[in-house]
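Engineer: okay, here's the prediction I keep looking at, along with the sequence it came from:
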Amino acid sequence: MTATNKNKALHISLWVAQVVLALMFLMAGAMKSTQPVEELAKSMSWVNDFSAGMVKFIGVSELLGGIGLLLPAILRIKPILTPLAAMGLFTVMVFAFAYHVSKGEYGLLPINLVLGTIALFIAWGRYKKVPIQPKA
């Protein structure tokens, strides 16, 4: 495989990862930022450990992270924001991982690991390997 083909394959892989991760965080963020905390607590027991404001903050952060994975890259306006959004979502996953470990909720850790790894892959790829070039 030539270097050009490798870059093209990586570029496509990064776009797939960006879309998948963005959809995951857009759905999760929309749910956390719009549904009442009491309703969320039925399916997410961790919500009871935080204030309603913190749950909404997490939801809005996830929404903005999902938007940041796609919009700057698609529009090619400040595309450096895409790897920064990925790092922000990675940070959210680190905190979620730590929280679940502290509560002994080990069954939820694979989700945090997978999403965090995808976020790191996007940050690395879009920052170092195949960055999106801004509009001229």
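Structural biologist: Ah, there it is. Predicted, not measured: the structure shown is a model, and the values here were computed from it.
Engineer: going by C-alpha atoms from here, please, whenever you check contacts or count neighbours.
Structural biologist: Fine.
Engineer: for stretch 57-73, buried residues please.
Structural biologist: 58-70, 72-73 (16 or more other CA atoms under 10 Å).
Engineer: between those, which is closest to P110?
Structural biologist: E62 (18.3 Å; CA to CA).
Engineer: structure B:
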Amino acid sequence: MNIALWITAGALAAVCLVGSSKMIVAREKLAAVGASGQWVMEFSPHALKAIGAVELLAAAGLILPAVLGIAPVLVPLAATGLVLLFACAAVMRLRRGERVTITGDLVYLVLAAFVAWGRFGPAPFTG
């Protein structure tokens, strides 16, 4: 179980690191990615930087506390924060009528919930 939690946390951290590019890439370039990137135009550049910063902090929070052994309780807290982030992303996609692209957000939400459940619950971080 611990290995599955590590793999899932690592995959989520990688997704969040890629997603944190919102902090440095102009929103016009992000919108040019295609239909799935048009959502960025509904947010101000400052809001996108904030979302990117949250994703960067989540990526760090999923891995670093457990690896360093410093406050490993931050891992499930970061995962819980990601559950909230992906829930908000799913709501935004529903509001925009993007039912096809919501699948990724829901998968990430379930993976983050798995990490939060595993680290808070039956298999807390043991090293």
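Structural biologist: Good, I have the coordinates. All figures in this text were calculated on a predicted structure; none of them were measured in a lab.
Engineer: before we move on, the earlier item: please flag which of the buried residues of stretch 57-73 of structure 1 sit within helices.
Structural biologist: Counting by DSSP state H, these place 58-70, 72-73 in helices.
Engineer: which bit of structure 2 covers stretch 56-72 of structure 1?
Structural biologist: Aligning stretch 56-72 of structure 1 against structure 2 (TM-score structural alignment) gives residues 49-65.
Engineer: so how far is that stretch off the chain centroid?
Structural biologist: Offset of stretch 49-65 of structure 2 from its chain centre (CA atoms, centre = their mean, to the nearest Å): 8 Å.
Engineer: do you know how far the nearest residue to V67 of structure 2 once chain neighbours are set aside is from N2 of structure 2?
Structural biologist: Computed as CA to CA, 6 or more residues apart in numbering, the closest residue to V67 of structure 2 that is not its neighbour in sequence is G127, at 8.0 Å. According to CA to CA, to the nearest Å, G127 of structure 2 stands 9 Å off from N2 of structure 2.
Engineer: now the longest helix belonging to structure 1: buried residues?
Structural biologist: The longest helix of structure 1 (DSSP H) is helix 3-34. Neighbour counts over helix 3-34 of structure 1 (16+ other CA under 10 Å) mark 10-11, 14-15, 17-18, 20-23, 25-26, 28-29, 31-33 as buried.
Engineer: so what secondary structure elements neighbour it?
Structural biologist: Applying 3 or more CA pairs under 8 Å, 6 or more residues apart in numbering; DSSP states H and E, we find helix 3-34 of structure 1 packed against helix 52-75, helix 109-124.
Engineer: how far does stretch 79-95 of structure 1 sit from its chain's centre?
Structural biologist: Offset of stretch 79-95 of structure 1 from its chain centre (CA atoms, centre = their mean): 6 Å.
Engineer: wait, the residue nearest to V67 of structure 2 sits on A66?
Structural biologist: Yes. Counting by CA atoms under 8 Å, G127 of structure 2 does reach A66; the two are 7.3 Å apart.
Engineer: which of the ones in helices among the buried residues of stretch 57-73 of structure 1 lies closest to V101 of structure 1?
Structural biologist: Ranked by distance to V101 of structure 1 (CA to CA), these are led by I58 at 18.3 Å.
Engineer: for the closest one, what are its contacts?
Structural biologist: I58 of structure 1 sits next to 29, 32-33 when contact means CA atoms under 8 Å, 6 or more residues apart in numbering.
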